[in-house]
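Colleague: generate coordinates for the sequence data below:
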Amino acid sequence: MASPLTIVVTGANRGIGQGIINLLATTQHPQPLHIYATSRGGVDLKIQAKPPNEIRYAKLDVSDKSSITSFLKTALNDSGKIDVLINNAGINNNNNETPDAAEQVINVNYHGTKQMCQLFLSEGQMSSTPNARIVNVSSTASSLSNYPSATATRFRSATSISGVDTLAQEYIDSVRSSSQESAGFGAPPKSYQVSKALMNALTVVLARENEGMLVNCCCPGWVDSDMGNQIGRPPKTLEEGARIPVRLGVGQLGKGGDGDGGLTQETELVTGRYYGNDGVTDRGWGRAREW
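Modeller: Have a look, this model is predicted:
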């Protein structure tokens, strides 16, 4: 039997994270999928994986460095390596955005994702794991089309993590001084949108800094989750929303995967890209596109 792929999914206890676990559990891949379904509580979802796939449940808080390092130690002892990290955990406080709530969104969605990537690359040894992949679950809300061109250019042209950190801090400062629009971030509430744009910029920087790895981000679409229901009645199931993240984790990243994800195919080496469908209600496997 081929050696297994070890996959870590954050925020797996509900929503799109749960959909990702469901889809991975039943995916017939050339390699067995050993899946860590992680959440702050380590909730056991009782999902039955189709053999030879396996699911393990574990606690992991993306905002707590000690939680991440503890998980990594256990996972490496058990599995020896981590092949795929799917950063799905996130929050949205737009419906009740105060300065503290906005900063919390940036800290979890951007800084938490950044911390996960950095620790998994170093302590988790993903930077030296052949064919490793990182998937950052973003959103169509990350689109830069509604920002002033100068701000959009700053997001797109970021060349270092410190540069993305500067954008994050400028946004938090602008929220606290009620100057988001004059600072170039648009009218509030905006913390969720900005956090996802920061995540996309981080993805591009990490892809550039880690040649040989595949680091991409994606919008799963408008999915029937707690977050999705904040803005109406979502048309997509959790498993439909999981298609693009799963494709980026274990499928074909080239155009050959646009139709069905190419989950049994060798992949083209595509990195630093944003994937999504043409519309948030579309149920496809996505394609590389501008954000």
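Colleague: from now on I want contacts and neighbour counts done on CA atoms only, so please keep to that.
Modeller: OK.
Colleague: at which residues are the helices of the stretch 151-291 of the chain located?
Modeller: Taking DSSP state H, counting those that start in this stretch to define them, one finds helices in the stretch 151-291 of the chain at 161-176, 191-209, 238-241, 243-250.
Colleague: need the winner for burial among these.
Modeller: helix 243-250 (a mean of 27; mean count of other C-alpha atoms under 10 Å).
Colleague: what about it, distance to the chain center?
Modeller: 10 Å (C-alpha atoms, centre = their mean, to the nearest Å).
Colleague: Leu144 touches Ala197, doesn't it?
Modeller: Yes. Contact criterion C-alpha atoms under 8 Å: Leu144 and Ala197 qualify, at 7.5 Å.
Colleague: common neighbours of those two, please.
Modeller: Where contact means C-alpha atoms under 8 Å, 6 or more residues apart in numbering, no residue is in contact with each of Leu144 and Ala197.
Colleague: give me the number of residues near Thr153?
Modeller: For Thr153, the count of nearby residues is 12 (other C-alpha atoms under 10 Å).
Colleague: quick one: it from Leu206, how far?
Modeller: For Thr153, the distance to Leu206 equals 18 Å [C-alpha to C-alpha, to the nearest Å].
Colleague: next: Leu33.
Modeller: From Leu33 over to Leu206 (counting by C-alpha to C-alpha), the distance is 25 Å.
Colleague: and Ala58, by the same measure?
Modeller: Counting by C-alpha to C-alpha, the gap from Ala58 to Leu206 is 26 Å.
Colleague: here's the other one to compare against:
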Amino acid sequence: MNTTPMIALVTGGNKGIGREIASQLADLGHTVIIGARGLERAEAAAAELRAAGGDVIGVALDVTDQASIDAAAETIRVRFGRLDSLINNAGISHQPGADFSGQLPASGDVDQVRFVFETNVFGVISVTGAFLPLLRLSAAPRIVNVSSSAGSLAAISDFANTDPIGLGYVPSKTALTAVTLMYARGLVGEGILVNAVCPGFVDTDLNNHRGVRTPAQGAASAVRMATIKKDGPTGTFTDDAGPVAW
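Modeller: Okay, the predicted model is just below:
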């Protein structure tokens, strides 16, 4: 683990796994930027972590809004001049207010699927692209994408697997791990480490609090990969027990 203080950005960092990632990084002595769709949400979470002794600020960052992404990148450029670790944590399971039947193969709604991909896949690409110039100014840049073993092709192809079927969420995580590999291969020559992690089935709003793991447990793999040394691995997909099947 890298113990040199770094500047880290956590998207969707105001609650759930993202907030716990921010908390654990702050506890390690790193400067943490919490990104959330609204500045009030981001700052409220940051204030709580500052009260606990962390060096934490909040920024408005809607991963589906390029203007919001660009404004956040400019804010961080002006204040810090670089970014050492980008944790793409923001994610959704469904379109708010939509019936989950829209993600079932027999009744799929392409608009609902597209809505999920906008955050879980296209949002990651948009955010990563906007922050690459700041990551290139780091001595040890890292990108961590919070994916899920639900998108593992090995798991999906096992018909005995009891994970839910979802035309939006599940393939979005399959795509995210593939996107991770593309960035890892494309940026390896620049020394930017890019890895995907699976937090497990964590008790969060995303699954209506049906998860069996705590946010602290779910954050562990992302924190580990966000703090690896500059000669650490790239292009991996892991959880806190080790490699996850692609």
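Colleague: that older thread, reformat the helices of the stretch 151-291 of structure 1 as CSV; add distance to Lys73 of structure 1.
Modeller: Formatted as CSV, the helices of the stretch 151-291 of structure 1 follow (distance: least, C-alpha to C-alpha, whole Å):
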stretch, distance to Lys73 of structure 1
helix 161-176, 25
helix 191-209, 23
helix 238-241, 30
helix 243-250, 22
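Colleague: closest one to Pro220 of structure 1 among those helices?
Modeller: helix 238-241 (4.8 Å; C-alpha to C-alpha).
Colleague: what range does the closest one cover in structure 2?
Modeller: Counting by TM-score structural alignment, helix 238-241 of structure 1 pairs with residues 215-218 of structure 2.
Colleague: mean per-residue distance, the matching stretch to structure 1?
Modeller: Here stretch 215-218 of structure 2, set against structure 1 after superposition, deviates by a mean of 1.1 Å using mean C-alpha distance after the TM-score superposition for structure 1.
Colleague: likewise stretch 171-185 of structure 2?
Modeller: Averaged out, stretch 171-185 of structure 2 is 0.6 Å away (mean C-alpha distance after the TM-score superposition for structure 1).
Colleague: what's in contact with that stretch?
Modeller: 116-117, 120-121, 145, 147-153, 192-196, 234-237, 246.
Colleague: ok, stretch 16-29 of structure 1 next?
Modeller: 9-12, 33, 35, 37, 47-50, 53-55, 88-89, 220, 223, 225, 238-243, 245-246, 263-264.
Colleague: ok, now stretch 118-132 of structure 2?
Modeller: Against stretch 118-132 of structure 2 from outside (C-alpha under 8 Å, 6+ apart): 63-64, 66, 69-70, 73, 83, 86, 88, 90-92, 117, 145, 172-173, 175-176, 179.
Colleague: just the buried ones from the residues you listed?
Modeller: 63-64, 69-70, 73, 83, 86, 88, 90-92, 117, 145, 172-173, 175-176, 179 (16 or more other C-alpha atoms under 10 Å).
Colleague: still on that earlier bit, for ChimeraX, write the select line for the buried members of the contacts of stretch 171-185 of structure 2.
Modeller: ChimeraX command restricting these to the buried ones, with burial defined by 16+ other C-alpha under 10 Å:
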select :116,117,120,121,145,147,148,149,150,151,152,192,193,194,195,196,234,235,236,237
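Colleague: from Ser172 of structure 2, how far off is the residue nearest in space to the middle of structure 2?
Modeller: The residue lying closest to the centre of structure 2 (C-alpha atoms, centre = their mean) is Asn89, at 1.9 Å. Separation of Asn89 of structure 2 from Ser172 of structure 2 (C-alpha to C-alpha): 13 Å.
Colleague: just Ile192 of structure 2 next, same as before
Modeller: 23 Å.
Colleague: cool, Ala47 of structure 2 as well?
Modeller: 32 Å.
Colleague: the helix or strand hosting Gly58 of structure 2 packs against which elements?
Modeller: Under the criterion of DSSP states H and E, Gly58 of structure 2 resides in strand 55-60. Under the contact definition 3 or more C-alpha pairs under 8 Å, 6 or more residues apart in numbering; DSSP states H and E, strand 55-60 of structure 2 sits against strand 31-36, helix 39-51, helix 66-80.
Colleague: if we use 10 Å, what do you get?
Modeller: In this structure, strand 55-60 of structure 2 makes packing contacts with strand 7-11, helix 16-27, strand 31-36, helix 39-51, helix 66-80, judged by 3 or more C-alpha pairs under 10 Å, 6 or more residues apart in numbering; DSSP states H and E.
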